[in-house]
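Novice: Sequence first, predicted model second:
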Amino acid sequence: MADPSTAPPLTRASVEAAHKLIEPYIHRTPVLTNATLDRLASTPRTEAELAGTEWAGRTPARPVLRFWFKCENFQRVGAFKARGAFHAIERLKQEPGWVENGGPEKGVVTHSSGNHAQALSLAARESGIAAHIIMPSNSALPKIAATRGYGASVTHSGPTAPEREAAAAAVLAKTGGRMVPPYNHPDIILGQGTAALELQAQFLQRTTANDKRKLRAIITPCGGGGLLSGTALACEGTGVAVFGAEPSFEGADDARRGLETGERIRAVTTTTIADGLRTPVGEIPWSIIHDRKLVRGIYSVSEDDIKRTLRLVYERVKIIVEPSSVVGLAVALFNEDFRSLVEREGGEEGWDLGVVFTGGNVNLDILGSLIA
């Protein structure tokens, strides 16, 4: 992809420029509200519900919350990843000499088991660029089929990160293509931040000029950190706070733990059902999240909380989302530390909270077990 040294500065203005560049290629996804989920979130949990959790014995928090769901499950390829992929491709096309030196024929390369694979394949196809995707042998069959359906050449590798990286290196050497990482690049981060730009604008469009309410915060899931760091850039200087959400299962909450110690955790091994969040946060996202302190906090939730939230979204919002998508909402519903923060700072008025639903590419073969 484009040389990182030539990337625009990591600022809100650059996110705005990225949005103009990719606007012809992406959907302006809807923002939904849901009175039932607002009521549930604004109802204190019982002491019985807190028993057995880390908050056992504490007085339940009493926040007032109104949700604004940014539905990237309706984005192209069914996930926010299309934003970063299209931005990376459009920036690459602007690189001097790239076309003349056979760039489109050599193509782009990445390793991914899911949404980034599909997003890059689609973005490349629409610009007549070859796409070479390394997918682990244990990738879900529907995701492999979708990636091939977008015209990509798929190479299988072992499931571990070293095996994937070795396979990608071999394809890069053979094709002379450009590597497009899923999150650790400025162009990807700026593209992902465009979802938060839209959310802020859509909130303003839905409130009247006399309405004193404002969007207090946005919470997004955090895997590699591309979306969270892009959201932080999009909100810088606006007064909108940014929070991250992670699963706690088997150490998947690496970004949360890293913020506590001040050091980025470089490796994660977890089988959380939120499969899009199994990666450690990348170096460039970390520089925005931690070093620049643009993310106010990161909170985690259990597998059971994720499953309960997934079922609530299916039953109450009536949309298809994947487990990774609902981790931010799960924090607002079940993490007492976050809920206490909202209670303290929001008071009786409460918070209008933006929640990014990141995608809807759920494996239908296992859906029943997820919401049972």
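Specialist: On my side now, so go ahead. Numbers count the residues shown, from 1 in each chain.

Novice: Going by C-alpha atoms from here, please, whenever you check contacts or count neighbours.
Specialist: Noted.

Novice: from the chain's centre, how far out does the longest helix seen in the chain sit?
Specialist: Ranked by residue count under DSSP state H, the longest helix found in the chain is helix 161-175. For helix 161-175, the separation from the chain centroid amounts to 25 Å (computed by C-alpha atoms, centre = their mean, to the nearest Å).

Novice: Contacts for it next, please.
Specialist: 106-107, 109-111, 132, 134-136, 155, 157-158, 178-179 (C-alpha atoms under 8 Å, 6 or more residues apart in numbering).

Novice: just checking, what packs against the helix or strand following that helix?
Specialist: Per DSSP states H and E, helix 161-175 leads on to strand 178-179 as the next helix or strand towards the C-terminus. For strand 178-179, the packing partners by 3 or more C-alpha pairs under 8 Å, 6 or more residues apart in numbering; DSSP states H and E come out as strand 108-111.

Novice: and the strand it packs on, what other elements does it pack with?
Specialist: helix 115-126, strand 131-136, helix 161-175, strand 178-179.

Novice: so how far is the first residue of stretch 25-36 from its last?
Specialist: End-to-end distance of stretch 25-36 (C-alpha to C-alpha, to the nearest Å): 34 Å.

Novice: any idea which residue sits dead centre in this protein?
Specialist: In the chain, the residue lying closest to the centroid (C-alpha atoms, centre = their mean) is L227, at 4.4 Å.

Novice: Who are the contact partners of the closest residue to that one other than its chain neighbours?
Specialist: Spatial nearest neighbour of L227, excluding adjacent residues (C-alpha to C-alpha, 6 or more residues apart in numbering): Q192 at 5.1 Å. The contact partners of Q192, by C-alpha under 8 Å, 6+ apart, come to F80, K81, R83, G84, G226, L227, G230, T231.

Novice: Use this one as the comparison:
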Amino acid sequence: MSAPDLAGIESARERLRGIAQETPMERSRYLSGMLGAEVFLKCENLQRTGAYKIRGAYNMLSKLSPEQRERGVVAASAGNHAQGVAFAATELGMRSTIFMPLGVALPKLQATRDYGASIELRGQDFQSALAAAVEHVERTGATFVPPYDHPDIIEGQGTLGLEILDQVPDVATVVVPIGGGGLAAGLAAALRARAAQQGRTIRIVGVQAERAAAYPASLTAGEPTTIRTEPTIADGIAVARPGALPFEIIRDAVDEIVTVSDDDIARALIVLLERAKLVVEPAGAVATAAIMRGLVRADGPTVAVVSGGNIDPLFMERVIGRGLAASQRYLKVRLALPDRPGQLAIIAQIVSDEQANVVEVLHTQHDAWTSITDVSIDISVTTRGPEHAERVLDALRRAGYEPIVL
């Protein structure tokens, strides 16, 4: 397999005209102030199917022969790739079969089905679904559509780089999420080639979730390396081994790869929701998280790719709670109180006097960590940030209590 060239990416853009939307490029005043340079958000969360994946999927499927189209296409995915393949196949009049693990989130399953795919639920994890998809391909002769390790997929994703240059012609730095590497590889190939024509360079920073960061280890080893991933909220980029072709491109074309924690990602998701009014999935927020963490230097106009917005509302509720806690805007404290009337009212008054708000209280007389004459309470308080949270804690300490932050 060979890396896509600029002519191929430009041809892909023509194929995608009328299929993939040219998504908005929004300036972020908040992130610009934080970085010390203009920051723009490339909003692929507003793309059709909610993510950039339709670019690569449609580009690959549109190149299939009549015989291949007749036999249909197959993919294994629990998220954005599934929806991209289903949408592209339906647009091109092909059958698509998507293999998903049994525990796939209902909104993703239903969306993939609504885009016209036949769904097969197999196994408890992605690897089981992938094995079933491969067996189906061998049995039926259908075409397997990989999520990132294919030149046509990378070529399609590269169209995003061309759009970025059209919308921010003087861009100096692009920050992009990396999972298997298809998006970063395509974007980097397009940006490098077009910048070379203009006689300049563009800095490209890749971002991975620190619990699933296969690229740093692989770059150190000089070849794609399989790592042991840990659970992460950024499941959309939780890939244990880089794709072979994306790795070759990224090794030469991406300047730096940084990692962010789940708490970083949760904080970024809150900022995107509150400041930019964007609903973003955790994997789509990692570029923003890297800027907020100070991992990106200010070289000039900077574009953060917001790669997707497909998030289960129930999971979003959990991530928002984690983001508020990580930002110390949601404080949970445990206290030991004398077991006599009026103590809870005293605590509530202390919190109120500091202009904070109690949102939940758990009271028990059966906690082993307190003395037999005390009771234990857990209070959840909303604050305006770290300084305000510390004022609440100091007020409790001045009143003679010993708050334990949970």
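Specialist: Arrived safely. What you see is a predicted model, and the numbers here were worked out from it, not measured in a lab.

Novice: Superposed, what's their TM-score?
Specialist: Once the chains are laid over each other, their TM-score by TM-score structural alignment, normalised by the length of structure 1 reads 0.81; 314 aligned residues with a C-alpha RMSD of 1.6 Å.

Novice: re earlier: tell me which residue of structure 2 lines up with the residue nearest to the centre of structure 1.
Specialist: For L227 of structure 1, the aligned residue in structure 2 is L183 (criterion: TM-score structural alignment).

Novice: wait, isn't its match in contact with G158?
Specialist: Yes: counting by C-alpha atoms under 8 Å, L183 of structure 2 touches G158, with 7.0 Å between them.

Novice: Pretty sure C43 of structure 2 sits against S307.
Specialist: Yes: using C-alpha under 8 Å, C43 of structure 2 is in contact with S307, at 7.0 Å.

Novice: rewinding a little: in this structure the residue nearest to the centre of structure 1 contacts A196, no?
Specialist: No: if you go by C-alpha under 8 Å, L227 of structure 1 and A196 don't touch, sitting 9.1 Å apart.

Novice: that's a helix at the residue nearest to the centre of structure 1, yeah?
Specialist: Yes: counting by DSSP: H, G, I helix; E, B strand; the rest coil, L227 of structure 1 is found in a helix.

Novice: Now do the contacts for it.
Specialist: Y183, I189, Q192, G193, T220, P221.

Novice: What is the aligned counterpart of the fourth one in structure 2?
Specialist: Taking TM-score structural alignment as the alignment basis, one finds that G193 of structure 1 is matched in structure 2 by G158.

Novice: The longest helix of structure 1 against structure 2, how far on average?
Specialist: When structure 2 is superposed, helix 161-175 of structure 1 averages 2.3 Å from its matched positions, counting by mean C-alpha distance after the TM-score superposition for structure 1.

Novice: Okay, angle between that helix and strand 131-136 too, please.
Specialist: Helix 161-175 of structure 1 and strand 131-136 are oriented at 160 degrees to each other (axes from the mean of the first three to the mean of the last three C-alpha atoms, to 10 degrees).

Novice: buried set for helix 161-175 of structure 1?
Specialist: Neighbour-count burial for helix 161-175 of structure 1, counted by 16 or more other C-alpha atoms under 10 Å, picks out R164, E165, A167, A168, A169, V171, L172.

Novice: how close does the last one get to R148 of structure 1?
Specialist: This means L172 of structure 1. 19 Å.

Novice: Same question for the third one.
Specialist: For A167 of structure 1, the distance to R148 of structure 1 under the criterion C-alpha to C-alpha works out to 18 Å.

Novice: The fourth one now?
Specialist: As defined by C-alpha to C-alpha, A168 of structure 1 lies at a distance of 17 Å from R148 of structure 1.

Novice: So which of the contacts of L227 of structure 1 are in strands?
Specialist: Using DSSP state E, the subset of the contacts of L227 of structure 1 located in strands is T220, P221.

Novice: I'd assumed P177 was in contact with V305 of structure 2.
Specialist: Yes: V305 of structure 2 lies in contact with P177 (C-alpha under 8 Å); the separation is 7.2 Å.

Novice: any shared contact partners between these two?
Specialist: Here V305 of structure 2 and P177 have G284, A287 as joint contacts, going by C-alpha under 8 Å, 6+ apart.

Novice: all helices for the stretch 201-350 of structure 1, in order.
Specialist: For the stretch 201-350 of structure 1, the helices defined by DSSP state H, counting those that start in this stretch cover 226-235, 254-261, 283-286, 303-312, 327-334, 336-346.

Novice: related to what we said a few turns ago, indicate which one of the helices and strands packed on strand 108-111 of structure 1 is closest to E315 of structure 1.
Specialist: Among these, helix 115-126 comes nearest to E315 of structure 1, with 24.4 Å by C-alpha to C-alpha.

Novice: Which strands and helices lie in contact with that closest one?
Specialist: In this structure, helix 115-126 of structure 1 packs against helix 81-93, strand 108-111, strand 131-136, helix 141-149, with contacts taken as 3+ C-alpha pairs under 8 Å, 6+ apart.

Novice: closest one to V362 of structure 1 among the ones you listed?
Specialist: When those are compared by C-alpha to C-alpha, helix 141-149 sits nearest V362 of structure 1, at 9.5 Å.

Novice: List the contacts of that closest one.
Specialist: So helix 141-149 of structure 1 is in contact with S113, G114, N115, A117, Q118, S121, M135, V154, N363, going by C-alpha under 8 Å, 6+ apart.

Novice: Quick check: buried residues in that helix?
Specialist: K143, I144, A146, T147, R148.

Novice: Now do it against helix 115-126, angle only.
Specialist: Using the same axes, to 10 degrees: helix 141-149 of structure 1 against helix 115-126 is 20 degrees.

Novice: which residue numbers in structure 2 go with helix 141-149 of structure 1?
Specialist: Using TM-score structural alignment, helix 141-149 of structure 1 lines up with residues 106-114 of structure 2.

Novice: just the helices of the stretch 201-350 of structure 1: most buried one?
Specialist: Looking across these with neighbours counted as mean count of other C-alpha atoms under 10 Å, the highest average goes to helix 226-235: a mean of 31.
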